[in-house]
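# sequence? don't have it. structure:
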């Protein structure tokens, strides 16, 4: 499956620690943090994030605009965008696709029963075709300004979302939403079958966690200088330590940290672009 060209720089990627750490950098242009450019890039992921497999495969010159409009409307249609989490889910989708070559199994959007409904549960359901077979990637994201609050809230959710009853309910929903035409449909359905022990599932599961926050490092620089890169790494490793020393579930967790200059500014830009696509 083709993907948009890479935009975000993976400035820190430490695979020798557990949880693994990925620090994502948006960068600067002409002295300004690239909020507008990042928002444009994020919208390039929208069709893959918000359309079904069949819709994606049907895209051609005659329907590309109508399908993009549908993808934008599938996300949400409300002015109360500041407290919604769909853009965070879109960031997580793009990050794990870019860094680990994952393949989306379903979009959380298809859990919805009505427009504008907010949905609980995992924020991404992807797979990675690894050396030992199919890995199930169940993502969590917090699109926050305060990193301390983001860490506390996501740790609480990690424990809640890895309980047996919760997982069984989630797997039932996922099985019902997987497109039978998707290449890994049967393998995924078998992995999350009620007849498969959760011990086997956990052996094949990865939990990518993406946290955003308003960053003092990003705010005090205007280019990706050596000083910036050193401060960037020091900052994300400090927040990683805060996360990693919590009481985490015994699972394979990958922490993605995405420092922002202003979460409010970025979400406002994304909302404007989403509205423009909805009104094509």
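Received, thanks. These numbers come from a predicted model, not from an experiment.

# can we go C-alpha only for contacts and neighbour counts from here?
Will do.

# what sits against the closest residue to residue 97 other than its chain neighbours?
Nearest residue to residue 97 in three dimensions, chain neighbours excluded: residue 103, at 6.7 Å (C-alpha to C-alpha, 6 or more residues apart in numbering). Shown in contact with residue 103 (C-alpha atoms under 8 Å, 6 or more residues apart in numbering): 97, 126-128.

# Distance from the longest helix seen in the chain to the middle of the chain?
In the chain, taking DSSP state H as the definition, the longest helix is helix 226-244. The chain centre lies 20 Å from the centre of helix 226-244; the measure is C-alpha atoms, centre = their mean, to the nearest Å.

# Which other helices and strands does the host helix or strand of residue 217 contact?
Following DSSP states H and E, one finds residue 217 within helix 216-219. Taking 3 or more C-alpha pairs under 8 Å, 6 or more residues apart in numbering; DSSP states H and E as contact, the helices and strands that helix 216-219 lies on are helix 226-244.

# Can you list the neighbours in contact with the helix it packs on?
11-12, 18-19, 21, 23, 147, 151, 155, 217-218, 221, 255, 257.

# rerun at 10 Å
The contact list for helix 226-244, computed with C-alpha atoms under 10 Å, 6 or more residues apart in numbering, reads 11-14, 17-25, 147-148, 150-152, 154-155, 215-218, 220-225, 253, 255-259.

# Put this next to the first one:
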């Protein structure tokens, strides 16, 4: 699998089940590898902000200006701690590098003010593999504890997987699909207002990313068997909590990324973003 952001140098997939994937960052010299994680997430910003298709025509003479523009597009505020963009960046990264997706639409690109909150799905991607097409409608959370995060994701599923919500979202998304997207007519037809939703549901995957502060880092600072056992136990328990809160026929994929402190991750990402804005 091609990984455009090379996140396999930072992350490894410790659980890869049908409906659950767990990502491990690990330690170096008994310290959590926060800096490599932050830097690989930062790499996502230009594609996240402008869309996959924009990178196909970007010239070297535009690079610096477009990086600044991309960083500004995410937000221009010091009140970042309760915003959701960094969770969306992580969703984008995991989908691109670990689920082999292509971004369909960058909704953030179409917002009309820098600090506006973009509603709707956090990520809209597609996969085309052996003539099997899937539409990925993602949600993300960056939470202080995993249990609260997966419960909120379960609520998102219940709120978003219904006919009225999907029809309204598709109406907004459909008009923004770039012509450069592979099989663009197929996706336009899939989101047509008269398309039978029974057929649409068969093509949808809903990936749900929860990046959260985990207590396992209180007792572990090395890549030991005990650490990996604790990681698996915690994440499988969160998966059970999630499953107990949601019931749907739509394909769901829960992706968990535990970190020592989500606030520290947030602060480091904000610092990198502001540095990009000052290039």
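That came through fine. Please read all numbers here as calculations on a predicted model, not as lab measurements.

# Among the contacts of residue 103 of the first structure, which one has the most neighbours?
Within the contacts of residue 103 of the first structure, most neighbours by other C-alpha atoms under 10 Å means residue 127, with 25 neighbours.

# For that one, list the residues it contacts.
96-97, 100-106, 134-138, 184, 188, 204-206.

# wait, residue 23 of the first structure sits on residue 11?
Yes - Residue 23 of the first structure is within contact range of residue 11, at 5.6 Å (criterion: C-alpha atoms under 10 Å).

# So for the two, which residue has more residues nearby?
residue 23 (23 against 15).

# which non-adjacent residue is nearest the more buried one?
That would be residue 12: by C-alpha to C-alpha, 6+ apart, it lies 4.6 Å from residue 23 of the first structure.

# Is that neighbour within a helix or a strand, and which one?
Residue 12 of the first structure is part of strand 9-14 when elements are defined by DSSP H and E.

# The second structure: matching residues for that strand?
Mapped onto the second structure using TM-score structural alignment, strand 9-14 of the first structure spans residues 12-17.

# Give me the distance from the matching stretch to the chain's centre.
Distance of stretch 12-17 of the second structure from its chain centroid, counting by C-alpha atoms, centre = their mean, is 16 Å.

# which ones are touching residue 220 of the second structure?
Each residue near residue 220 of the second structure by C-alpha under 10 Å, 6+ apart is listed here: 26-27, 30-32, 226-228, 230.

# contacting residues around the residue lying closest to residue 261 of the second structure once chain neighbours are set aside?
Leaving aside its sequence neighbours, residue 261 of the second structure sits nearest to residue 213 (C-alpha to C-alpha, 6+ apart; 4.6 Å). By C-alpha under 10 Å, 6+ apart, the contact list for residue 213 of the second structure reads 142-146, 257-265.

# how about a cut-off of 6 Å?
The contact partners of residue 213 of the second structure, by C-alpha atoms under 6 Å, 6 or more residues apart in numbering, come to 144-145, 258-262.

# Also residue 10 of the second structure?
Residue 10 of the second structure neighbours (C-alpha under 6 Å, 6+ apart): residue 25.

# Could you do residue 42 of the second structure as well?
With C-alpha under 6 Å, 6+ apart, residue 42 of the second structure has no contacts at all.

# And the one 5 residues further on, by the same measure?
Counting by C-alpha under 6 Å, 6+ apart, residue 47 of the second structure touches no other residue.

# Now do it against residue 100 of the second structure, distance only.
As judged by C-alpha to C-alpha, to the nearest Å, residue 47 of the second structure and residue 100 of the second structure stand 15 Å apart.

# can you pull out the helices in the first structure?
Using DSSP H, the helices of the first structure run over 35-44, 46-50, 53-58, 64-75, 86-100, 147-161, 164-177, 185-191, 198-203, 216-219, 226-244, 263-278.

# In a markdown table, list these along with distance to residue 112 of the first structure.
Formatted as a markdown table, those follow (distance: least, C-alpha to C-alpha, whole Å):
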| stretch | distance to residue 112 of the first structure |
| --- | --- |
| helix 35-44 | 21 |
| helix 46-50 | 12 |
| helix 53-58 | 17 |
| helix 64-75 | 9 |
| helix 86-100 | 12 |
| helix 147-161 | 18 |
| helix 164-177 | 11 |
| helix 185-191 | 20 |
| helix 198-203 | 25 |
| helix 216-219 | 35 |
| helix 226-244 | 31 |
| helix 263-278 | 18 |
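
# quick one, which of the ones you listed is packed in tightest?
Ranked by mean neighbour count, these are led by helix 46-50 with a mean of 22 (mean count of other C-alpha atoms under 10 Å).

# Quick one: average offset of that one versus the second structure, please.
Aligned to the second structure and superposed, helix 46-50 of the first structure gives a mean residue distance of 1.3 Å (mean C-alpha distance after the TM-score superposition for the first structure).

# Relative to the whole chain's centre, how far out is that helix?
Distance, stretch centre to chain centre, for helix 46-50 of the first structure: 12 Å (C-alpha atoms, centre = their mean).

# Mind telling me what residue 216 of the first structure corresponds to in the second structure?
Under TM-score structural alignment, residue 216 of the first structure pairs with residue 215 in the second structure.

# Quick check: the gap between residue 94 of the first structure and residue 7 of the first structure.
According to C-alpha to C-alpha, residue 94 of the first structure and residue 7 of the first structure sit 10 Å apart.

# and what of residue 208 of the first structure?
Distance from residue 208 of the first structure to residue 7 of the first structure, by C-alpha to C-alpha: 20 Å.

# Now for the most centrally placed residue in the second structure: which residues touch it?
Central residue of the second structure (C-alpha atoms, centre = their mean): residue 91, 0.9 Å from the mean position. Contacts here follow C-alpha under 6 Å, 6+ apart; on that basis residue 91 of the second structure touches residue 209.

# that older thread, what residues does the match of strand 9-14 of the first structure touch?
21-24.

# repeat that with 10 Å
The contact list for stretch 12-17 of the second structure (C-alpha under 10 Å, 6+ apart) reads 21-26, 98, 228, 231-232, 235-236, 253-257.

# Show me which positions of it end up buried.
By 16 or more other C-alpha atoms under 10 Å, the buried positions in stretch 12-17 of the second structure come out as residue 15.

# Also stretch 122-141 of the second structure?
Here stretch 122-141 of the second structure shows 122-127, 134-141 as buried, counting by 16+ other C-alpha under 10 Å.

# could you dump the residues you listed to CSV with distance to residue 193 of the second structure?
Formatted as CSV, these follow (distance: C-alpha to C-alpha, whole Å):
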residue, distance to residue 193 of the second structure
122, 21
123, 21
124, 18
125, 19
126, 19
127, 22
134, 18
135, 16
136, 18
137, 17
138, 21
139, 23
140, 26
141, 29
